[in-house]
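[1] what would the 3D arrangement of this be:
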Amino acid sequence: MQPSARIAAGIELLSQIEEAIECGGAPADRLVADYFRARRYAGSKDRRAVTEAIYAILRMRERLLWALGSLSHPVTARALFILYLQQEAPDQLGLFGEEGNTHAPDALDEHEAALIKAAATLDWDKAPVNIQVNVPKWTHAGFEKRFGSELIEAVNALNETAPLDVRINRLKRPDDTLNNILSNSSELFEKHVFSSDGYRSSSRVNLANEKAYQSGLVEVQDEAAQVAASLVAAAPGMQVVDLCAGAGGKSLAVAPDMKNKGQIHAFDISGGRLKELRVRLQRAGCRNIQVTRLAAEGDGRALALAPLAGKADRVMLDVPCSGSGTWRRSPDQRWRFDAEGLKNLNEVQAGLLREGAGLIKPGGRLIYMTCSVLPAENEEIVENFLANSGDRWTAVDYRSVWAEALKSECPQSLALNSAFLQLAPHSHGTDGFFVAILERRA
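    As a prediction, the model looks like this:
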């Protein structure tokens, strides 16, 4: 692709992403993958250049929207792309309508030329703080409550590019290191700070070509999720329920702690995600994961869970959430919710917590998790549950479990309740992730 063709491709792809944001369609990463899968003529450099531009726009979208509103210009993907170039690569604006190039984007019209001129004189620093750091209004109060004086630092970290984290599968190589497992890329990784089995690379690594990945010796998983799985503190012979299993990342991480003894009951409402889990567990050599699709609600769901009522040693509850802690990886996620959507999520989260609690036997534990940093999805949900459960449940301090389950130094939590664990990129280097460990007394 010529540079002008990359711009045209970027505008076309951004149009698809903007439409998906508006109607709740597929996430940006899937749309990017699908776009280039259908255009195999695009080389690796072309794909990288277009993708980097798209994600840069998403990471500054709130500022771009503010600028368009301030200049009374309609919001379109093309306008967003033009403003992005005006800010980051103004020399490329001359590629619009490039003479003799049929793949170039259309020439700038008079309104777009006026937009560029006006944007050059706009005082971008006058934008409100939440816009400066690309935080939608519906999240701002929650971010302030969580981070306080560290707000700018915390949100800026969420706007950075996420590293690649992997986990060694101890079911297959219990005592090995990544250097021995990866044939081509091990020098690009360094050991995790917190996770016992994890490694991180800030460089581009094509794991798909690694035999270790293809054979299930390593799994892609953020360090925070690995830590959360360790804090389940599962042991051989236990009955463990993964109530919102998705594609099974937590189940696969817990299985090595159980040494394929006992049972992990992996439930989800998505047949597609569970189909992926079945492929992954075969590849990983997991023999103690039982995969079951649940109805979203109603008698069928209750009937499927009834045999486990009051019998589980552990329930993992990685509930649906806003994903605010994963904005480094999915920057478009922040515009897929609003205040009303968060309220609806909170009702789902509280309902799942009550449902999961019904499966725990006396002395067993429920581990509530989200990949969010918002207190409304984390402490507030758990503390409301505890307040309404009498003395049947108690919060277990994450630090006491950490000392038994992990070999690393226990980090200080950003949670508003010191018993709970809240991780965040700016302070821990992980995704934003919350864990509360609850124990049934009777």
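
[2] every contact and neighbour count from this point should use C-alpha atoms.
    Fine.

[3] residues of whatever helix or strand residue 22 lives in that come out buried?
    Using DSSP states H and E, residue 22 falls within helix 3-23. Residues of helix 3-23 classed as buried by neighbour count (16 or more other Cα atoms under 10 Å): 4-11, 13-18, 20-21.

[4] the stretch 251-400 of the chain: strands as residue ranges?
    For the stretch 251-400 of the chain, strands defined by DSSP state E, counting those that start in this stretch occupy the ranges 263-268, 289-293, 312-318, 360-370, 393-396.

[5] okay, those strands, which one's buried deepest?
    Highest mean neighbour count of the strands of the stretch 251-400 of the chain: strand 312-318, a mean of 25 (counted as mean count of other Cα atoms under 10 Å).

[6] which strands and helices sit next to that strand?
    Judged by 3 or more Cα pairs under 8 Å, 6 or more residues apart in numbering; DSSP states H and E, the packing partners of strand 312-318 are strand 239-242, helix 339-357, strand 360-370.

[7] got a list of contacts for the first one?
    If you take Cα atoms under 8 Å, 6 or more residues apart in numbering as the criterion, strand 239-242 is touched by 234, 250-251, 262-267, 311-318.

[8] about what we covered before: who wins for proximity to residue 301 among the strands of the stretch 251-400 of the chain?
    Residue 301 lies closest, by Cα to Cα, to one member of the strands of the stretch 251-400 of the chain: strand 289-293, at 9.1 Å.

[9] one more to line up against the first:
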Amino acid sequence: MKVTELGLVPQILMGVVLGTVTGLLFPALAESLGLLGQLFVGMLKAVAPLLVLVLVMSAIANRHESGRDGRKMMMVLALFLIGMISAALVALLLSQLFPQTIALTGPAQGAPPQAVGSVLTDVLFKLIDNPINALLTANFLGCLSWAVLLGVGFRSAPAGFRQNLQVLADGVSEIVRYVIRLAPVGIFGLVCFTVATAGVAALASYAGLALVLVTAMLVMALVINPLMVFLLTRRNPYPIVFRCLEESGITAFFTRSSAANIPVNLNLAKKLGISEELYTVSIPVGATVNMTGAAITITTLTLAAVHTLGIEVSLPAALLLCAISALSACGASGVPSGSLLLIPLACSLFGISLDVSMQVVAVGFIISVIQDSAETALNSSTDVVYTYAVDQWGRPESALPVNSD
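    Got it, this is the predicted structure:
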């Protein structure tokens, strides 16, 4: 059997293995081969804003009136919030059961926000961004808001015009499919570069902290998310959960960007038969505000700083930390390590100085090879899981479409 005849996921796994071997045996080639990965992520990021704009605009302009679609979108948003709070609670429980400490050294570079309000204000201003600037800067909330407004405005346009919008959306979607086919090559380059430059030595001293982070994310992905799907669909949730982890999570693990994974998730949602009116909106929104993995990272690293300094954590303070982690996670950008600079916000709850909290951020960057990859995989796959669960809510019993191509 030819390699090209294998499915996309087996090809990606082959790319992971070959990238690991090449990075270990030929580290001198890492920078050159890493360019393949950078080009792949760059192509995804380039096409994603345009895809969101035209797909959402076309879907709204051509969809039939249904109040049910609006209710389902509100349910997806509610699941996003519940998921982030649940993730913070899981991280809190594990961090209390297995307390971690860190070696405080030097501060990290960067300018963290000063308050949760500034994060939420930034989100609001992104919504009203200039449409051209939103496309140029990959501001997905801005692209989404203009897509919704234009879609509503074009609902009364002639049928021929609305049909042309759908043709445009189909054309951009076809470009996305071509880009996604390059995933095995791109991930080969990303893995090769990561293995050759980072290796495992930098992670050894913080293995316990990384283990707590990854464990919390696995609990969220394999226990909490399936429970939410079951409560809505009353069916075995694991086929769809594993399908999303396989096709969305694996790609996001290596691209480490929720924004870059938007085309992958839109393609997966279409294959799963999710309502186009729902997923064309929920997937871009989820890539921006649904940061369950970020809530885990913020909570876990903050508590590691608390345990290092010997600060006692009361129950009200712990619950407030979970709420702050969930809210601030909404403002985490969909780029690699976007959640780390939000840690000082949570640390401020316990009177931890900015200098110390930025040292915690530095530790986060050390383990980001594992932390950020697992975080993005959870964030991105959860977008599709929750969208699917809400889409199936209220539908009659039927087989899960987990084997569709």
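
[10] got a TM-score for the two of them?
    The TM-score (TM-score structural alignment, normalised by the length of the second structure) is 0.22; 161 aligned residues with a Cα RMSD of 7.6 Å.

[11] can you give me the helices in the stretch 51-200 of the second structure?
    67-97, 116-127, 131-136, 140-153, 159-180, 183-197 (DSSP state H, counting those that start in this stretch).

[12] before we move on, what about the stretch 251-400 of the second structure?
    Using DSSP H, counting those that start in this stretch, helices in the stretch 251-400 of the second structure cover 262-271, 276-289, 292-309, 315-329, 343-347, 354-366, 368-392.

[13] tell me which of those sits nearest to residue 180 of the second structure.
    Going by Cα to Cα, the one of the helices of the stretch 251-400 of the second structure nearest residue 180 of the second structure is helix 262-271, 7.0 Å.

[14] quick one: list the elements packing against that closest one.
    Counting contacts by 3+ Cα pairs under 8 Å, 6+ apart, helix 262-271 of the second structure is packed against helix 30-62, helix 159-180, helix 276-289, helix 368-392.

[15] with distance to residue 73 of the second structure and mean neighbour count added, can I get the ones you listed in a markdown table?
    Conversion of these to a markdown table gives the following (distance: least, Cα to Cα, whole Å; neighbours: other Cα atoms under 10 Å):
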| stretch | distance to residue 73 of the second structure | mean neighbour count |
| --- | --- | --- |
| helix 30-62 | 13 | 22 |
| helix 159-180 | 21 | 16 |
| helix 276-289 | 6 | 25 |
| helix 368-392 | 8 | 27 |
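
[16] could the ones you listed be laid out in CSV, adding distance to residue 323 of the second structure?
    What follows is those, written out as CSV (distance: least, Cα to Cα, whole Å):
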stretch, distance to residue 323 of the second structure
helix 30-62, 30
helix 159-180, 36
helix 276-289, 15
helix 368-392, 18
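
[17] residue 117 of the second structure: which of the ones you listed is closest?
    Of these, the one closest to residue 117 of the second structure (Cα to Cα) turns out to be helix 276-289, at 14.9 Å.

[18] which secondary structure elements does the closest one contact?
    helix 30-62, helix 67-97, helix 140-153, helix 262-271, helix 368-392.

[19] export these as CSV, with columns for distance to residue 308 of the second structure.
    Below are those laid out as CSV (distance: least, Cα to Cα, whole Å):
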stretch, distance to residue 308 of the second structure
helix 30-62, 37
helix 67-97, 12
helix 140-153, 38
helix 262-271, 38
helix 368-392, 20
